[in-house]
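> pasting the sequence and the predicted model now:
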Amino acid sequence: MDELHPVAYSSGRRWLARLAFLAAVAAVVLVLAVAGVRASVVLLLVAAGGTVAMLAGVWWFLSHRGLVRWLAAVVVVAVPITVGVLYARASLIWVVVVFVLLWLLMVGAGRAALAGVNKPREYPTPAPRRAFLIMNPRSGGGKVERFGLVAKAHSLGAEVLVISGPTDVAEVARHAVRNGADLLGVAGGDGTQALVAGVAADAGLPFLVISAGTRNHFALDLGLDRDDPSTCLDALTDGVEVHVDLGRIAGRTFVNNASFGAYAAIVQRPEYRDAKAGTTLELLPDLLIGHQGPRLRVQAGDTALDGPQAVLVSNNPYGTTDDVAGMGRRFRMDGGVLGLLAVHVRGAADAAALMFGGRPGTLTRRISTEVVIDADAPDLPVGIDGEAVVLPTPVHCTVVPAALRVRVPRHRPGVPSPPPELDWTRLRRLAFATGRPPQASAALADA
């Protein structure tokens, strides 16, 4: 007899599973009852055709310049308006709205019923006595000054160096270690975080992440508060350690990812820092269909790829349920593996397929302990945590498990569990299980 997957289920989870089934049935019944079978088919065809046309417009907008780009922009805007007018003439807009709401309810309730727990192991450690922090006042639009980070750090007994110009932060960190620092920390962007994290890992010291950068991907995946970076400093007096992996590439450390191909070429441009969107739009046509730049070859375990336009190697894989690019966030950083994401787009059809998870040969995801990137050129542009560098080929990326001791506040937002896939078999067993629910066990075994 099949048993329910070992999920920590209670009567609340059981009712969430039932709610998911109820919402799914209600959505189908609504469309069939109000629109009828024939109208429902037409409704779906119109929606599908509009989606394809809009995605094609997006592809042409990204892969062309000038008049073609702006005509594509008109298509992207006009298609949903046209579909909406057709629905309105058929008096079906309210049906679509209610259907979408029911579908969202189904997905939300189903995932909540199956959700697991994702909490890294914490290690209690004594508070540092000689913490050394590097702060970049320009990061995040001036968050260091806006949140009073220097004053708070001083009040908690930390030594602070505020960067005032071009600075070799790795050498500054090494000097601090030689002078007796027992913790290193950074308030700045992910690129600066990576450089100092490498020094901390080599010295065996704990590392403090202060979310004062613009995007703070590393802080996000550590479960830190990105809205108020001053709360990260609470770790100096009331903190615990978590041990995370580090990526290595050509003797450098990366905490997030190393990018090759299209994205790496974009971040190489001097104007990228001040005009990210404009620079990206200007270069994308040549990178996507102009075949500019070296031709990439990728080897990850038994997987060999030839000619992808963009490659991302990450310190632990990005989740696959947040967004189609797989770059939303990492739900754990202690898996001891690299994540590989490679994109090979040949036209509008491939671009449209990416919106639905890609088709064979378009989007490749793998995990490996080593990824080698080669090219038909002696040097290759690489973006390491958003910093532009040029490295000799082939480029070897590896992972060092549990290399970095990160000191984090005991009380922090945390990292949520990855949204589980909707497994209808498990949902059915949970929804229609009889008898008294067992005691809450651990979380999903495969979360």
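Received, thanks. Residues are numbered from 1 along each chain as shown.
> only C-alpha atoms from now on, for both contacts and neighbour counts.
Fine.
> which elements pack onto the host helix or strand of residue 240?
In this assignment (DSSP states H and E), residue 240 forms part of strand 239-249. Identification of packing neighbours for strand 239-249 by 3 or more C-alpha pairs under 8 Å, 6 or more residues apart in numbering; DSSP states H and E yields strand 123-124, strand 252-254, strand 310-315, strand 395-409.
> so for residue 183, which of those strands sits nearest?
Judged by C-alpha to C-alpha, the one of those that comes nearest to residue 183 is strand 395-409, at 8.8 Å.
> relative to strand 239-249, how tilted is the closest one?
For strand 395-409 against strand 239-249, the angle by axes from the mean of the first three to the mean of the last three C-alpha atoms, to 10 degrees is 170 degrees.
> got the buried residues for strand 395-409?
By neighbour count on 16 or more other C-alpha atoms under 10 Å, the buried set for strand 395-409 is 395, 397-409.
> one more: stretch 25-43?
Neighbour-count burial for stretch 25-43 flags 26-27, 30-31, 35, 40, 43 (criterion: 16+ other C-alpha under 10 Å).
> next, count neighbours for residue 297.
Residue 297 has 17 neighbours, counted by other C-alpha atoms under 10 Å.
> show me what the helix or strand it falls within is packed against.
In this structure, residue 297 is located in strand 296-300 according to DSSP H and E. With contacts defined as 3+ C-alpha pairs under 8 Å, 6+ apart, strand 296-300 has these neighbours: strand 303-306, strand 363-368, strand 370-375.
> of those, which approaches residue 413 most closely?
In terms of C-alpha to C-alpha, the element of the helices and strands packed on strand 296-300 nearest to residue 413 is strand 363-368, at 27.6 Å.
> below is an additional structure, to be compared with the one above:
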Amino acid sequence: MDRPSGGPENRPTGTVSGSRATGARGTAAQRWSARLAFVAVIAAVVVLLLFAGLKSVTLVAFGAGGLVVCAACVWWGLTRRGLGRVLAFAAAVIAPVAVLVLYALVGLLWVVIVTVALWAVAVSAGGAALGVDIQPARTPEFRIATPRRPFLIMNPRSGGGKVGRFGLAAKAEALGAEVLLLDPAHPQDVVPLARRAVDEGADLLGVAGGDGTQALVAGVAAEHGMPYMVISAGTRNHFALDLGLDRDDPSTCLDALSDGIELRVDLGFIGDRPFVNNASFGAYAAVVQSPAYRNDKVHTTLQLLPDLLTHQSGPRLTVRATDVAIEGPQAVLVSNNPYRMGDQAGMGRRERLDSGVLGVLGVKVDNAAQAAGLLRGQHAGGLTALTAHELVVDADEPEIPVGVDGEALILPTPVHCRIEPGALRVRVPRHRPGVPRTKRPVNWRRLVKLAAGGSHSPDDTPPTA
């Protein structure tokens, strides 16, 4: 694959996106936000102790116990059928309600509400104080020549008909692109279509469709070292989200044809098949293989999960990456660059698409106690998160179900996954919304330093894998 040469059309634009370069701007505001965070924490403790006294310990214990019981009951509900499932799910609802009723009976519900609200203020203010860490660094941008013969594949059914609703084909043709509209009644393999376009002189490939189709055509573009363009006409558009594209109006992605820049991003491979987002193994992959899943997702999932989660059916997986092994996980997610961990708002997003490593997330829960332990988040014992350049997923069966960018596949074991750093040249509009901000977990030690008047550097916290 060709690398940017540094010439007038292939050099960094100087707009390495991200706010890590903001340095100490807004230091005074950050210090006051840090102080507000600690005032809120102190206020929360004072309210709890002043109005609840020794009962505060009991309040906290009952609250934590309610969450633990709820999580355990959800596990029981997912691993049982019939009356046992109904009772378990009912208990999962009753447990937190019972805690709130207890708080109300002892006249301390308002204390709990105020305390929780103050903690929320503390976390929000703490995040604002460390705000320069919120915006992730983005991939360097390169100037490249305008394509002369772009070739775009469009799926009219994708995203509920976005291609037609936004007039994407006509707009692309007006910008000089050749457009191939797929026929929903006659499914076609997009890989030979893309390769034929390259043989006929196309100098850019692009797709308006789902992430599964995006990945296949992206693989052809990477194979030939040519630019690739994403048009966010799919249903979820996770790849477009992490590229900073506009998912609400896919027609804006066409601006890349006339006023575009290039990003060099990584491409994941499962065997020889490329993926732009992730490959999933285990329970979810097995569920989506069921013929009944498309017509009745909820019922099919609840019907299959008990046996899958308790290893009564489905393959028993083993994941090996470098010197780490995960034995018997119920679910494994391998992603093209790691997903955010540590805050719910950032889940499902990737800070970088050019880190050069796969993200690996394995979940192994064998009982209700371990299910409750998942409340600890990324520190849970049943949760394994790591990064790797390559890994192997093996099983006690010759073939296993795999979900690759939303496509349900059956692959022979062992399954090899790897990442090709910088393999994909993605052409995007020069002006685009950008990657959504996601907050890092509040670092209270750094907040103490900041509140006391110390300096704050956005680079002293490593990214979380």
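Everything's here; your move. Predicted model only: the values in this text are computed from it and were never measured.
> so what number do they get for TM-score?
TM-score of the superposed chains, computed with TM-score structural alignment, normalised by the length of the first structure, equals 0.92; 436 aligned residues with a C-alpha RMSD of 2.2 Å.
> thinking again about what came up before, and the strand holding residue 240 of the first structure, which stretch of the second structure?
Mapped onto the second structure using TM-score structural alignment, strand 239-249 of the first structure spans residues 260-270.
> and that stretch against the first structure, how far off on average?
Here stretch 260-270 of the second structure, set against the first structure after superposition, deviates by a mean of 1.1 Å using mean C-alpha distance after the TM-score superposition for the first structure.
> still on that earlier bit, could you dump the helices and strands packed on strand 239-249 of the first structure to a markdown table with distance to residue 87 of the first structure?
Below are these laid out as a markdown table (distance: least, C-alpha to C-alpha, whole Å):
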| stretch | distance to residue 87 of the first structure |
| --- | --- |
| strand 123-124 | 57 |
| strand 252-254 | 49 |
| strand 310-315 | 39 |
| strand 395-409 | 51 |
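> indicate which one of these is closest to residue 419 of the first structure.
Across those, residue 419 of the first structure has its closest neighbour in strand 310-315 (19.7 Å, C-alpha to C-alpha).
> after that closest one, which helix or strand is next?
Note on strand 310-315 of the first structure: by DSSP H and E, the next helix or strand toward the C-terminus is strand 338-343.
> relative to the second structure, what is the average displacement of that following strand?
Here strand 338-343 of the first structure, set against the second structure after superposition, deviates by a mean of 1.1 Å using mean C-alpha distance after the TM-score superposition for the first structure.
> tell me, that strand lands on which residues of the second structure?
By TM-score structural alignment, strand 338-343 of the first structure lines up with residues 358-363 in the second structure.
> which residues are contacting that stretch?
268, 326, 329-339, 382-390, 418-419, 465 (C-alpha atoms under 8 Å, 6 or more residues apart in numbering).
> out of the residues you listed, which are buried?
With burial judged by 16+ other C-alpha under 10 Å, the buried subset of the contacts of stretch 358-363 of the second structure is 268, 326, 329-339, 382-385, 387-390, 418-419, 465.
> tell me how far residue 341 of the first structure lies from residue 93 of the first structure.
38 Å (C-alpha to C-alpha, to the nearest Å).
> those two: which has the busier surroundings?
Taking other C-alpha under 10 Å, residue 341 of the first structure and residue 93 do not tie; residue 341 has more neighbours (22 against 16).
> show the contacting residues for residue 115 of the second structure.
By C-alpha under 8 Å, 6+ apart, residue 115 of the second structure lies in contact with 44-45, 47-48.
> the same query, at a cut-off of 7 Å, please.
Neighbouring residues of residue 115 of the second structure by C-alpha atoms under 7 Å, 6 or more residues apart in numbering: 44, 47-48.
> alignment lookup: it to the first structure.
Matched by TM-score structural alignment, residue 115 of the second structure corresponds to residue 99 in the first structure.
> pull up the gap between its match and residue 106 of the first structure, please.
Applying C-alpha to C-alpha, the value for residue 99 of the first structure to residue 106 of the first structure is 10 Å.
> if you skip the residues just before and after it, what's nearest to the aligned residue in the first structure for residue 415 of the second structure?
Using TM-score structural alignment as the criterion, the counterpart of residue 415 of the second structure in the first structure is residue 395. Nearest residue to residue 395 of the first structure, sequence neighbours excluded (C-alpha to C-alpha, 6 or more residues apart in numbering): residue 373, at 5.1 Å.
> all good on my end, thank you.
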